[in-house]
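Visitor: task: produce atomic coordinates for the following.
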Amino acid sequence: MTPTSFGKGCHLHLIDGSAFIFRAYHALPPLTRKSDGLPVGAVAGFCNMLWKYVTDEHGSDAPTHAAVIFDHSSKTFRNEIYPAYKANRPEPPEDLRPQFPLTRDATRAFNVSCIETEGYEADDIIAALACQARDAGGSVTIVSSDKDLMQLVGDGVRMLDPIKGKLIGPEEVAEKFGVGPDRVIDVQALAGDSVDNVPGAPGIGIKTAAQLINEYGDLETLLERASEIKQPKRRQTLIDHAEQIRISKRLVTLDCDTPLEGSLQDLEIRDPDPDALLGFLADMEFRTLTARVAERLGAEAPAVTSAPPSSAPAAPELPAIDHAGYQTVTEMAALGDWIAAITEAGQVAIDCETTSLDEMQAKLVGISLAVVPGRACYIPVGHVAGSDDLFGQAMLVEGQLPQDQVLAALKPVLEDPAILKIGQNLKYDWKIFARHGIRMASLADTMLMSYALNAGSHNHGMDELAERYLGHKCIPIKELIGSGKSQITFDRVAIDKAAPYAAEDAEITLRLYDHFTPMLSDQRVTTAYELLERPMIPVLADMELAGIKVDTDTLKRMSNAFAQKMAALEDEIHELAGEKFNVGSPKQLGEILFDKMSLAGGKQGKTGAYSTSADVLEDLAAEGHDLPARILDWRQISKLKSTYTDALQTHVDPDTGRVHTSYSITGAQTGRLASTDPNLQNIPVRTEEGRRIREAFLATPGHRLVSLDYSQIELRILAHVADIPALKQAFLDGIDIHAMTASQMFGVPVEGMDPMIRRRAKAINFGVIYGISGFGLSRNLRIPRAEAQAFIDTYFQRFPEIRAYMDKTVADAKQDGHVRTLFGRRINTPGINQSGPAAGGARRAAINAPIQGAAADIIRRAMIRMPDAIRDLPARMLLQVHDELVFEVEESAVDDLIAAARRIMEGAAEPAVKLNVPLVVDAGQGMNWAEAH
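Guide: Reported below is the predicted structural model:
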């Protein structure tokens, strides 16, 4: 159909695709494609919602034009304004990530326009299209219930909640925010948003914000007249945080000038092509929807064939979970009966209920136990009444056993190595008990069992595992503690409601253990679980409890210095620009660079806005332009300040004065550990300012920090697994591997080599492990793409063994649905057989996984052996940062610690694997982490 012009009488529907995806993911049970195990549950839900939308008659509101809008990535221009924006949002679930590109494919299969723009959120694209359509005389319906889009409601623009089927106009917006759509931004700027990490004004919520805006008219007037507010605390909050509130307004304001490709007339409604749509649905193996669509379109439904994977778990043959078998233990005699049953069985599933996810501050509220399916108990020890006493202290609910008596009775059982303790994320419970003087022995963790079996396939939280493998939906925690501002801590939950929830957790954990145990053997991952996963629990727990000393005064000085440097950079930037402007505004910066200064390379969209992403600025800086270089410096300092020197101060434990990060054993499918709250693995070390942050991490008096770091471990593993003679010999001879590679590739002698040639070889050496493309290498080296591709081609010609390894790894992954490391770790590759844009990413991940996974396995093996190796030394292991271990040791024992730790690390692969290249560990020590590294 030839597009017609867009104008009066046209009706544009803008569908919030990202919201559709997450709603489909969370609303439906997990679903995998039987032929290869690819997760497709969210895609199925998305397709059903889209089909419902496409086939809906819509009545008099039928659209003439439509588009589905997606978020391109997590980083947008707002992160340049405020680096901490959306920093608290968790990463998408592992099994959802491969489904994102499939939803785009689905949209195109339905013949609906699919739009996303790098550096901008879906909401910004919706705003830009809505404004264009309204200005052109048309009407707009935004198919979403997202409150952030309500600022767009007004003349010609409304919203439609797709779940409730409810239209949202100005009255509905006013009902939600207390103001009309034109003042929604002001209210959001004041109230902030904890989900998106928009700071707002501390202590001011939506209701108060609306009252203030209605009284003063608009945000700027309110801030200018803040001194007139009678309420002292509120007045001071607005005065002290005025700039923060203004930043918040910029964060919540949707950008109607978002650059867009194409025009509104390109979005005209088109009928789906039967072959394309049915082909996609059949490829996804959606039998029911394929048949339904075929009938509606009057086409023949294609055959949908599939074969279940050989490792598909059998359905459990146990009776349904029944809370009638649960007991609340309030007498020591009853607890004694449970301890006797545990001793007789030789195992127990255990779970702690506490007041916080922070193990260092959490208070123990209760303990649940399960010995056999169908029978579990809850021992409340810390539930408090709804109100406090006259001294502000919470009063314990009557009828509970004393906590110290319960722990004293359980201690022999928990520390008995002959009794197996089964848990879900048992590291948490281990730390809770350790803080009470109990060190659990003989551990089994169902989360780690699932990870050993299913890394790369799905998440490993208990609720998901219970639904997926036991067909049981757990009691939602929100039913007990609520959510948002009304959320309570678990100690304030009534015992009669807490007991079934907690006891259910213990029973489900026991059932999962029974379900997973035979699967470990069937899928040949028992060794990986027993040697690489389970032993990590006490090792990491001890490291996390130890923490590392941080000097907040140093961090404050750095924050002040960064603030001064940012101010100085702003002055320099303004001088280079020839005028003052908001350095954090991409729009203003784009106008300076490409309109006023007429620099080349400006990417201008239809609305006239320019991209000022890091890539654009780096290209301009490489051409010798000072202004973009200074902007990059300013952004870097701004991020260091907000993300590290400011934020780290809030993570110092008030009782220990140390920072206690938490390591996720299942954080990456390759076996790499992930550090969170705070993330100490991403502190930058490539810049002087970034390295200085490590100066704030200190040894205690009389001690030193010692860092031991594997040298080029992934390249060494590549040389071994791909059996590359030249690389192996270079490592055996201790030759500079990058200089050797350059010499082999470019035919130049190692002696007197041009550093630029060595740099190019280094970029390829490390890039090839991650499947780098000619485009990626050209950007890294700032050379033409053709030249970069020629380098890669030469590399593979010189080292054909690498290409052979890659091809074989991908072929095996396609056949088996997974790859394995040298140590038997299984990493599933669910997307390896799919087609389309995601295929390249799945292929690169499959190639890299055995290498990165083996490196992760080696450092895990070293960490597991380390406590015994340094037991007699006045030292303790504090941190793991990818290939680096950090220790704290008394000054007199530094050399002994380095010798012992290096011996363990360099021999960590043996005896399981005999590498034909040596592992080499570099060591350093100092009063702070920067000196040690």
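Visitor: CA only for contacts and neighbour counts going forward, please
Guide: Will do.
Visitor: and Leu14, what is it in contact with?
Guide: Shown in contact with Leu14 (CA atoms under 8 Å, 6 or more residues apart in numbering): Ala66, Ala67, Val68, Ile69, Ile126, Ala130, Val140, Thr141, Ile142, Val143.
Visitor: what ranges does the stretch 751-900 of the chain have for its helices?
Guide: Assigned by DSSP state H, counting those that start in this stretch, the stretch 751-900 of the chain shows helices spanning 755-769, 774-781, 785-798, 800-816, 838-869, 894-906.
Visitor: so which bits of the third one are buried?
Guide: By that I understand helix 785-798. The neighbour-count check on helix 785-798 (16 or more other CA atoms under 10 Å) flags Arg785, Ala788, Gln789, Phe791, Ile792, Tyr795 as buried.
Visitor: how near is the fourth one to Ile847?
Guide: In this case it means Phe791. Between Phe791 and Ile847 the computed distance is 20 Å (CA to CA, to the nearest Å).
Visitor: run this one through as well so I can compare:
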Amino acid sequence: MNDEGFGKGSHLHLIDGSAFIFRAYHALPPLTRKSDGLPVGAVAGFCNMIWKYINDARGPDAPTHAAVIFDHSSKTFRNEIYDNYKANRPPPPEELKPQFPLTREATRAFNLACLEIRDYEADDIIATLACQARELGGTVTIISSDKDLMQLVGDGVDMLDPIKGKSITRDEVFEKFGVYPERVADVQALAGDAVDNVPGAPGIGIKTAAQLINEYGDLESLLDRAEEIKQPKRRQTLIDHAEQIRISKRLVQLDCQTPIDFAMATLEVKDPNPAVLMDFLNQMEFRTLTNRVAERFKAAPPEPVAPPPAETSAPAAPQFPPLNCENYVTIRDMDTLRQWLDAIAQKGMVAVDTETTSLDEMQAELVGVSLCPEVGMAAYIPLGHVEGTADLFGGGARSEGQIPMEEALAALKPVLEDPAILKILHNAKYDWKILARYGIRMSPVDDTMLLSYALNAALHNHGMDELAQTYIGHRCQPIKELIGSGKNQITFAQVPIDKATRYAAEDAEVTWRLWQHFKPQLPAAQVTTVYETLERPMIEVLAGMEMAGVRIDSDHLRAMSGAFAQKMAQLEDEAHTLAGTKFNLGSTKQLGDILFNQMGLAGTKAGKSGALSTSADVLEDFAAEGHELPARILDWRGISKLKSTYTDALPTSVNPETGRVHTSYSIAGAATGRLASTDPNLQNIPVRTEEGRRIREAFIAPEGRKLVSLDYSQIELRILAHMADIPALKQAFSEGIDIHAMTASQMFGVPVEGMDPMIRRRAKAINFGVIYGISSFGLSRNLRIPRAEAQEFIDTYFKRFPEIRAYMDRTTREAKTQGFVRTLFGRRIHTPGISSSGPAAGGARRAAINAPIQGTAADIIRRAMIRMPKAIEGLPAKMLLQVHDELVFEAEDSAVEPLIAIAREIMENAHIPAVHLSVPLVVDAGAGRSWAEAH
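Guide: All right, here's what the predicted structure looks like:
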């Protein structure tokens, strides 16, 4: 470190920035920016604390140099010493995460040095600067109340508690620890720390530790002379846990040798630039503090940022020149690659895309990586291309002019993992998983697919080709032009490098342009918080779940397939007998001929073909009227679907390397935010049938582990009770009353005690049906009652709960007025067709009514999933599956109960503090060797 300009007479202030952030967050009520709903409460508190510090730091003791020090990330070199270091700490709240970078911006806006170093804690940086400043003859004031930093108090170094506004002296350190600062680490090593998960010596607290250190002088002397301790239990503890105690010392001891590569002169105190500071505060919409700064510096405050109108048209796409794919570069050597990576590091952002041999992220091989740091500048790094038709990974000859993959990835890794460089991708989860298998964990990441989804859910799909055509007027080269289709299809590894460069670099530049189009629109659409806290964090969470996979019992499924085949044959025979002739049950034409021509049933036309429909709805109606053949067809179709989708297909989906099934979740599929499971779909296994239960028996945990299921109880009904403000339902949920029995009692005037199960079933069908805008026709089918009776039930329901009708009417009006509805968390769900006429209008209206309810439920479980990995990090457990309102985990037997306790706490409080529901959320939990046992 260059010490020029710092020496005797210099006074360095070191501010514990991370402590300031958490203090601000917990001390102040939630605050969101009006323009876009972004949480900024912690930023506001942080700015006020820094402003107070600047105003207080005057006079003869004013600092000559100052810096605000932050923790870089949760993982540091101490995790290499002890895996479970800080494992018990809960993850930061989702509302706080987007505020971390803003506090760094705030620090720079105040013209203070902002320091953080990868793999080191803020305390280590503070310790190193304090020690070096003292060696140079300067004095140091550490502004923090962190007990760990008390190790530094002494000659030339003091501490100031910013909460109490008083100095922490050596005597006060002694009063707290029973030793002076130079022995604080010894005491901490013995006593351990439950908050940071420092193990220490079992049964020894601060007081006993201090007595021992004072008696023996220091920790090593104590451990060397442990045999001399008279008390047997204490003696044995120190002997048995000596190595653990030494590890604890390494964990608590501050590192005064943190690698620092900046000059002390850069920490020199300077007044804030009023224009820069006020611009930042104004963008944050901190009007009061903006005015204080203006008054202090006698400057005119900027005009307040105007909140966006309730609805604005999308900004026009940035005016870029057309893509010129002829200018793309092929990177074939390390010197060129380093030049590109240096340019990317200077830019601080880059669009990235990977090319692979397959769409299966768990088995695809990496073929190349494309990069785009700005418009008109894109390159492709070929890594796995082959000559001829043989695939490299099947023994083909490697094409010339490619950097060895290990060398290229080693160079890419620091850039792709650098938290200061933003990586922009489209469908980032795919590329994240591919690169994770090669040892690269990209962060931070922006995803143009999810940006589009946050802005335009339900308006269109979010594939790159469609977005490029729609928003930047560019037609992307179809992949089929390169690899063909059908039996002649090749892999991307076999595409000539020059053609691959054009295609891959084009994808990267299109991604860059889409990002520049979508990202600025978030504030105007008021979906910044949705994107930052509900979409973006899901990339890594889902990637981890998908890569973990779930184990299945293939033999069990094959046996079920045989049983299903026999059952289908039996149903086929029964159908033939009922029809009086043999026919193909899978042929809609033959079935239609029997139902409508031979049996004379009245049908309705389906689609443009004019053929009479044999859909499930039609068959259910016929079955409800007492016709046996349609009932057999429905049973046959149900068994056939389970056989083809699950018992036949799942064993073929087992990954040969992992021995597990790896589903893939679509984040941007359903408009409401619900996730969709594909390849294979594990979300549609029937819940309440015997067949569904038996299929779940095939999902198993390895020996010594269990599957654990946690499922929200009636979450959508609870959200409806809150959103529609229904006193009777809210009271029932708050008191834990059987909601369906209560509804039946309210509707039909029967007591809850001894209620006929059929009456409760009818109430349950209405309770759930009303969320989806069920009609009398639909309810009559579900309950197999006359339509008039079903309509009477619905009318009675709305009379008893008029708040639901009011909610439906209000939501429909909002959808028609603004073209979208919102969840409680601000997710925007567009409602195309809401103002149309004809049959489509009814479906659009029902979708609009349901969307805020289902979407809010989806948002809640997303928030729980995002918080979960950090919360269970210290347990031998992992999250495997999400099935609508249910999360499925795998855990060692000993971790089942702790996992349930932690996961239940997170799920039941996932909405807090962003939304406070007026009804409690309840989570049911179970565990077993199979999913069936756990569910």
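Visitor: please state their TM-score.
Guide: With the length set by TM-score structural alignment, normalised by the length of the first structure, the two chains reach a TM-score of 0.64; 625 aligned residues with a CA RMSD of 2.5 Å.
Visitor: hmm, back to that, mean neighbour count, the helices of the stretch 751-900 of the first structure: which tops it?
Guide: Among these, helix 838-869 has the highest mean neighbour count (mean count of other CA atoms under 10 Å), at a mean of 22.
Visitor: which part of the second structure lines up with that one?
Guide: Residues 840-871 of the second structure are where helix 838-869 of the first structure lands when matched by TM-score structural alignment.
Visitor: average offset of the matching stretch relative to the first structure?
Guide: With mean CA distance after the TM-score superposition for the first structure, stretch 840-871 of the second structure departs from the first structure by a mean of 0.6 Å once superposed.
Visitor: select from the contacts of Leu14 of the first structure every entry located in helices.
Guide: Using DSSP state H, the subset of the contacts of Leu14 of the first structure located in helices is Ile126, Ala130.
Visitor: where exactly do the helices run in the stretch 301-450 of the second structure?
Guide: Using DSSP H, counting those that start in this stretch, helices in the stretch 301-450 of the second structure cover 334-347, 405-417, 428-436, 448-456.
Visitor: give me the neighbour count for the aligned partner of Asp733 of the first structure in the second structure.
Guide: In the second structure, the residue paired with Asp733 of the first structure according to TM-score structural alignment is Glu735. Glu735 of the second structure is flanked by 11 other residues according to other CA atoms under 10 Å.
Visitor: separation between Glu735 of the second structure and Glu243 of the second structure?
Guide: From Glu735 of the second structure to Glu243 of the second structure the distance is 52 Å (CA to CA).
Visitor: next: Val352 of the second structure.
Guide: 46 Å.
Visitor: residues contacting Gly346 of the first structure?
Guide: Ala418, Ile419, Leu420.
Visitor: just the buried residues of these.
Guide: Among those, those scoring as buried are Ile419, Leu420 (criterion: 16+ other CA under 10 Å).
Visitor: can you tell me the centre-most residue of the second structure?
Guide: Closest to where the C-alpha atoms of the second structure average out (CA atoms, centre = their mean) is Met538, at 2.8 Å.
Visitor: ok now do the aligned residue in the first structure for that one, which residues does it touch?
Guide: Aligned counterpart of Met538 of the second structure in the first structure: Met536 (TM-score structural alignment). By CA under 8 Å, 6+ apart, the contact list for Met536 of the first structure reads Ile665, Arg860, Met863, Ile864.
Visitor: dump these to TSV, plus distance to Gly17 of the first structure.
Guide: What follows is these, written out as TSV (distance: CA to CA, whole Å):
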residue	distance to Gly17 of the first structure
Ile665	32
Arg860	40
Met863	44
Ile864	45
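Visitor: Asn79 of the first structure: which of those is nearest?
Guide: Of all these, Ile665 has the smallest distance to Asn79 of the first structure: 28.5 Å, by CA to CA.
Visitor: can you tell me what that closest one aligns to in the second structure?
Guide: Ile665 of the first structure maps onto Ile667 in the second structure, by TM-score structural alignment.
Visitor: my guess is its match meets Leu675, correct?
Guide: Yes - contact status for Ile667 of the second structure versus Leu675: in contact at 5.5 Å, counting by CA atoms under 8 Å.
Visitor: alright, that wraps it up for me.
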